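J.: Predicted structure and sequence below. I'll ask about it afterward.
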Amino acid sequence: MSSELKYLSGFDNEFATEDPRCPGALPEGQNNPQKCAYGLYAEQLSGTAFTAARHENRRTWLYRIRPSVVHTPFQKIDKGLLTHDWDTVEPNPNQLRWQPFDFPEKNQDFAQGLATICGAGDPKSRNGIAIHMFLCNKPMEDKCIYNSDGDFLIVPQEGTLFITTEMGKMNVEPNEICVIQRGMRFNVDVKGNTRGYILEVFSDHFQLPSLGPIGANGLANPRDFLTPVAWFEDREVSQYTVINKYHGHLFAATQGHSPFDVPAWHGNYVPYKYNLSNFMVINSVSFDHADPSIFTVLTCPSLKPGVAIADFVIFPPRWSVQENTFRPPYYHRNCMSEFMGLIYGKYEAKEDGFRPGGASLHSMMTPHGPDLGCFEKASNAPLKAERIAEGTMSFMFESSLSMAVTPWGNNTKVDKNYYKCWQPLKKYFNSNNKDSNVADALTKK
């Protein structure tokens, strides 16, 4: 079995893996022997403070052909449409929706194709988030990127990502996600037009949400998160470019060898992927519409208990069986910011207008909810057990931060008619008839 198809399974486990071409590359006993096998160098990648509590401590030991410090000085390069300047565009509390973002007209790779839509906070103080699109059509070739500002949660929407990391390889397809954590070098190969979403968190790392009364099982299962096994290449090149995202800017250094020269590693600070179809949906089987927090796959907590810097939430195919209930999402104003994307299919609350590869943003306390068609249909539908969201996967990046839109987000593919989907909602109130309802009003049309 090829290395890109073999995975270690788990979420918070301690992993130990070596490329079979170098048996015994992993040391026995102490982490850092005086002399590593095969003449390798030991290097630790720390994702948390050295003194973090044991259950929160994240670090991995890499046994590599050359230490990662072997490169020329970093020089600032063009960052394109990547930005963490949240003060360029005037604040706008309105509901926003974007049509599918266009694929690039010229050749550009993953690093060149990063475009920031919105965000809040500051990577220098390690508090905040950014939401990006990636729009690319060519492989990175002899180039890699790593992020000093935060973690990338990557959601492909069109095209497969063939990702090489220092810990091994991952292929990530639409309806899968992957997380590349702070400091991990990775290369992305693509075959033609490729598009997707990125949630970047500056504050901490993603983790599974607490299950509370749900119990031991449900939502995303830890054993379904997949981590690559060790794979290395001992390859010298005339120039390999290492790109660093730092303080919201891009910098490049060069070196004469591949950075993916790690025959063995062990630790718990790793890249990982997850197939969204493995999510175990929890839902109401009696009445009422449960809050969307029951669909949380991963969360990045804030310092305030129960409040997230960012949640990654999905709305997968599921059964709807509630009685005496308006089943679609309820009309809502929220103290959180809600950014939604669509991987494929039609979102049940807005079957028209919200399209795969597009997005919407409902900012803090800005009202939103089903459009007219969804409201009237759901208000009169027979309340029998039915499958909803079949052939659909939508998701939400939800944050306790109040996000600002970038110039690119403000001027690219914006649906200026989005507000009109709610304008036809009409008054059904009749003070003389307690039983007046939508069906009566529709009959009188």
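T.: That came through, no problem. Numbering: from 1, shown residues only.
J.: C-alpha from now on. contacts and neighbour counts both.
T.: OK.
J.: any idea which residue sits dead centre in the protein?
T.: By C-alpha atoms, centre = their mean, the chain has its centre lying nearest to residue 153, at 3.2 Å.
J.: ok, now which ones touch it?
T.: When contacts are counted by C-alpha atoms under 8 Å, 6 or more residues apart in numbering, residue 153 touches 177, 178, 179, 180, 198, 199, 200.
J.: Save those residues as a markdown table, and put in neighbour count, distance to residue 61 and secondary structure too.
T.: Converted to a markdown table, those look like this (neighbours: other C-alpha atoms under 10 Å; distance: C-alpha to C-alpha, whole Å; DSSP: H, G, I helix; E, B strand; the rest coil):
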| residue | neighbour count | distance to residue 61 | secondary structure |
| --- | --- | --- | --- |
| 177 | 20 | 25 | strand |
| 178 | 25 | 21 | strand |
| 179 | 20 | 19 | strand |
| 180 | 23 | 17 | strand |
| 198 | 24 | 27 | strand |
| 199 | 23 | 26 | strand |
| 200 | 25 | 24 | strand |
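J.: so the residue nearest to the centre of the chain is in which element?
T.: According to DSSP states H and E, residue 153 maps onto strand 151-158.
J.: Quick one: name whatever helix or strand follows that strand.
T.: strand 161-165.
J.: buried stuff in that following strand?
T.: 161, 162, 163, 164, 165 (16 or more other C-alpha atoms under 10 Å).
J.: structure B:
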Amino acid sequence: MSELKYLSGFGNEFSSEDPRCPGSLPEGQNNPQVCPYGLYAEQLSGSAFTCPRPTNKRSWLYRILPSVRHKPYTAMHCGNLTENWDEVEPDPNQLRWMPFTIPKSSEKKVDFVTGLHTLCGAGDTKSRNGIGIHMFTCNTSMVDRCVVLPPFSLSVPQQGEILITTEFGKMMVEPNEICVIQQGMRFSVNVFGETRGYVLEVYGAHFELPDLGPIGANGLANPRDFLTPVAWYEDREVATGYTVINKYQGKLFSSQQVFSPFNVVAWHGNYTPYKYNLDNFMVINCVAFDHADPSIFTVLTAKSSRPGVAMADFVIFPPRWGVADHTFRPPYYHRNCMSEFMGLIKGHYEAKEEGFQPGGGTLHSTMTPHGPDRDCFEKSSTALLKPERVADGTMAFMFESSFSMAVTKWGLETCQRLDKSYYQCWEPLRKHFDPNWRPSKQ
């Protein structure tokens, strides 16, 4: 295994070669008649060939054997991974899940793929328009197995480190970090005990940094803090067969080959996997009065064809200072044309310190009202407004989408983690209206 080093940047052109094979990256052209070391050249395209140069995504891989050498794909059991959004009747209620159960390794061995469970989503991969939100709960590393996801996937580990081996190299991803595996990239996941996290799949758009507009040149997630892996290869034959799992049109298929797919000796391009540490996010916040919209906390966005409307935004609520005067500082009561799925990596979310727990989630669907619970409202309405730290030791996040989300049967019934009493956190809200109130004279 190579030393874990990274090249930094976002959306730029990178190149890397395994130091065991110096000069393995061809110079001056992408596809020479004979590649150094007798390697095969293979292009991985993440966009149409004719896309404008700024949006054209592709990388060249120089590998020991090309990925085309494999047996035919055959259908395999999908478990609780689905793209069927009509399993149960629609449910517009506020939904909250308690922390999702991680299986004990002594009872059942579960790796990343078999531990994927679809919670909600919309659209479909055939038209490449939609999203899926999944939980992963696993306890075992993938052995001689890898997976390729046609959608773009953003993973948020919540418990346990995950070592992701990709065709581009290795990435160790810890809780409070995220990683993005681009469409079509093969990867395998090693774990080191009971592991849990969230996955956002976007079926038809790249994740990118949001435009900053009046914020200017700096702020939010900085490009240089996104990290891509260094080339690392293994030249390994697998006599018993190496399984490549392909998620295609919402179903799983597997094929066999006799060699490791992680045989890329060198690569270059701008279409790579990457990771990001959420501690590096530069928070923009209100310093006068009122409560800024949560869009100021957007890390990555996957744009739709409508300007300003995202297929999915990845938003975080990091530690920060609260200083707004004459203001109810927690999130305001709200109905939104977007769907909002929230997860908690660690700590206590300010608007609901009880009930919303790390490893669980909430879904507030299109135009479903939500906001602080009674305790938060009463406490914040009478609080002395002085500068204070907000969300210390906490990291909550949100997958926000323009799609109206359907919840799966697993999410509503099978997982048995749905908190059916969630609505009760707002029941104690009482009326404060006083028709005789008059503003005080100065």
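T.: Thanks, I have the structure now. Not measured: the values here are computed from a predicted model.
J.: So among the contacts of residue 153 of structure 1, which aligned pairs are also touching in structure 2?
T.: By both residues aligned by TM-score structural alignment, their matches' C-alpha atoms under 8 Å, the contacts of residue 153 of structure 1 still in contact after alignment to structure 2 are 177, 178, 179, 180, 198, 199, 200.
J.: Just to check, the first one is in contact with residue 154?
T.: Yes: between residue 177 of structure 1 and residue 154 a contact is recorded at 5.7 Å, counting by C-alpha atoms under 8 Å.
J.: Contact partners for residue 129 of structure 2?
T.: With contact set as C-alpha under 8 Å, 6+ apart, residue 129 of structure 2 has these partners: 123, 202, 203, 204.
J.: any idea what the second one aligns with in structure 1?
T.: To tie it back to what came earlier, the one meant is residue 202 of structure 2. Taking TM-score structural alignment for the superposition, residue 202 of structure 2 sits opposite residue 201 in structure 1.
J.: Look at the residue lying closest to its match once chain neighbours are set aside and give its secondary structure.
T.: Sequence neighbours aside, residue 129 is the residue nearest to residue 201 of structure 1 in space, at 4.5 Å (criterion: C-alpha to C-alpha, 6 or more residues apart in numbering). Three-state call for residue 129 of structure 1 (DSSP: H, G, I helix; E, B strand; the rest coil): strand.
J.: Check the gap between residue 129 of structure 1 and residue 431 of structure 1 for me.
T.: 47 Å (C-alpha to C-alpha, to the nearest Å).
J.: what about the two, which has more around it?
T.: Between residue 129 of structure 1 and residue 431, counting by other C-alpha atoms under 10 Å, residue 129 is the more crowded of the two (25 against 8).
J.: The more buried one -> structure 2?
T.: When structure 2 is aligned by TM-score structural alignment, residue 129 of structure 1 is paired with residue 131.
J.: So its match is in contact with residue 150, correct?
T.: No: using C-alpha under 8 Å, residue 131 of structure 2 makes no contact with residue 150, being 11.8 Å away.
J.: Quickly list what's touching both of these two.
T.: residue 203.
J.: still on that earlier bit, am I right that the match of residue 202 of structure 2 is in contact with residue 152?
T.: Yes: using C-alpha under 8 Å, residue 201 of structure 1 is in contact with residue 152, at 7.0 Å.
J.: Comparing those two, which shows the higher neighbour count?
T.: residue 201 (28 against 25).
J.: And that one, how close does it get to residue 151 of structure 1?
T.: 5 Å.
J.: what does residue 332 of structure 1 give?
T.: For residue 332 of structure 1, the distance to residue 151 of structure 1 - C-alpha to C-alpha - is 30 Å.
J.: before we move on, back to that, output the contacts of residue 153 of structure 1 in JSON lines; the columns should cover distance to residue 247 of structure 1.
T.: Listed next are these as JSON lines, based on distance: C-alpha to C-alpha, whole Å:
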{"residue": "177", "distance to residue 247 of structure 1": "25"}
{"residue": "178", "distance to residue 247 of structure 1": "23"}
{"residue": "179", "distance to residue 247 of structure 1": "20"}
{"residue": "180", "distance to residue 247 of structure 1": "17"}
{"residue": "198", "distance to residue 247 of structure 1": "17"}
{"residue": "199", "distance to residue 247 of structure 1": "16"}
{"residue": "200", "distance to residue 247 of structure 1": "13"}
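J.: How many residues are close by the aligned residue in structure 1 for residue 405 of structure 2?
T.: Mapped onto structure 1 by TM-score structural alignment, residue 405 of structure 2 lines up with residue 403. Neighbours of residue 403 of structure 1 under the rule other C-alpha under 10 Å: 28.
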